[in-house]
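Enquirer: Structure, please.
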Amino acid sequence: MPVLSTTSELADRLLGERIVLLSRELDDDVAAETCARLLLLAAEDTHREVTLQIASPGGSPVAAMVVHDTVRTLGVDVATVAIGSLAGPVPFLVASGTAGKRFALPHAAFLPSADGQVRGAHPGDVRVRADHLARRRDEIEALTARYCGGPLPAEARERWLSADEAVACGLADRIRGVDS
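Expert: Model prediction:
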């Protein structure tokens, strides 16, 4: 097998295996790129599952909702796999995958919070954005509770959860590759 020399070649090879890798902080551009890849794979074969590997350190709740809505409306099963440390609204994306196909690798860590960063030059802009982000946070928390079979325990927002703890509270269905 040839060595892949560029990120683009790697992404193309993964797409050929029906895998989309989300490995950067989630912003509008990353969400658009992720959704485009998911949509492409779903259009290429309407019967085969797509895998969304997630190793994002966090990001925008607005961008997370864009990816969520795409995952939930693709028309194909989406297996989600948590790898690395996931924070902010990103653990919500793991939970939004197809039930029974939401995985956490053994050393994945979750810090579930729907909070995003509020940035703006004008105080009115900050208030409007903060209100919008608060509504998105509430939506993410409600959907997370639905996917997980109930609200997350309060302590889940106060510390990093291990992969085992994420499974116990319903963020993932099981741990893949456990051999230790």
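Enquirer: going forward, measure contacts between C-alpha atoms and count neighbours the same way
Expert: OK.
Enquirer: Okay, and residue 94 sits in which element?
Expert: Taking DSSP states H and E as the definition, one finds residue 94 inside helix 90-95.
Enquirer: let's see this one next to it:
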Amino acid sequence: MPALTTTTELADRLLGMRIVLLARELDDDVAADVCARLLLLATEDPRRDITLQVLSPGGSPVAAMAVHDTIRTLATDVVTVAAGSLAGPVPFVVASGTPAKRFALPHAALLPSDDDGTGQVRGARPGDVRVRADHLAERRREIATLTERYCGGPIPEGSRDRWLTAADAVSLGLVDHLKGADS
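Expert: Just a heads-up that it's a prediction; the model follows:
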């Protein structure tokens, strides 16, 4: 097997195996790339599952909602796999996968917080702060409501103040299973 020399080659190889990798901070450009890949795979074969492997540290609630809406409108099942440390709206992206097909790797950590994963609202100019803040607040409310729906109930308040283990994420309903758990 030849060595893969670029990130693009790796992503293309994974795409051939119906795997989409979300491995950077989730912004509008990353969301557009993820959505495009999901749509391409769903069009190629709507009967075969797509796997979305997520190891993003955080990002924009607006970008997260774009990925969510794409996942939820596909006729194809989307298997989501949490890996690494996921914060901000990114655990919501994992929770938006097909029910019973949402996973966390054994050492995944999820922080379903109300910020972008960094504690900041990014990209705002002084004149836009209120408009952007209102928009982001509405997205956060939508994410909280949908997360509760996907998890079967509200996430306990204390869970938003600490990193959850993969096992905690299963018990709260953010994911359905641990994948590849070792002793």
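Enquirer: The helix holding residue 94 of the first structure corresponds to what range in the second structure?
Expert: Under TM-score structural alignment, the match for helix 90-95 of the first structure in the second structure covers residues 90-95.
Enquirer: mean shift between that stretch and the first structure?
Expert: Stretch 90-95 of the second structure differs from its equivalent in the first structure by a mean of 0.5 Å after superposition (mean C-alpha distance after the TM-score superposition for the first structure).
Enquirer: Which residues outside the helix holding residue 94 of the first structure are in contact with it?
Expert: 26, 54, 56-59, 64, 67-68, 80-82, 102-103, 110-112, 140, 144, 147-148, 170-172 (C-alpha atoms under 8 Å, 6 or more residues apart in numbering).
Enquirer: rerun at 7 Å
Expert: With contact meaning C-alpha atoms under 7 Å, 6 or more residues apart in numbering, helix 90-95 of the first structure is reached by 56, 58, 64, 68, 80-82, 102, 110, 112, 140, 144, 147, 171-172.
Enquirer: so of those, which ones are in strands?
Expert: 80, 81, 82, 102, 110, 112 (DSSP state E).
Enquirer: Now for the third one: which residues touch it?
Expert: Residues counted as contacts of residue 82 of the first structure (C-alpha under 7 Å, 6+ apart) are 53, 54, 55, 94, 103, 104, 105, 108.
Enquirer: Please indicate which of these are buried?
Expert: Among those, those buried by neighbour count (16 or more other C-alpha atoms under 10 Å) are 53, 54, 55, 94, 103, 104, 105, 108.
Enquirer: isn't the last one right up against residue 87?
Expert: No. Residue 108 of the first structure sits out of contact with residue 87 when judged by C-alpha atoms under 7 Å, with a separation of 10.8 Å.
Enquirer: Checking the counterpart of residue 182 of the second structure in the first structure next. Helix, strand or coil?
Expert: The alignment partner of residue 182 of the second structure in the first structure, by TM-score structural alignment, is residue 179. Assigned state for residue 179 of the first structure: coil (three-state reduction, DSSP: H, G, I helix; E, B strand; the rest coil).
Enquirer: Likewise for residue 167 of the first structure?
Expert: Classification of residue 167 of the first structure by three-state DSSP places it in helix.
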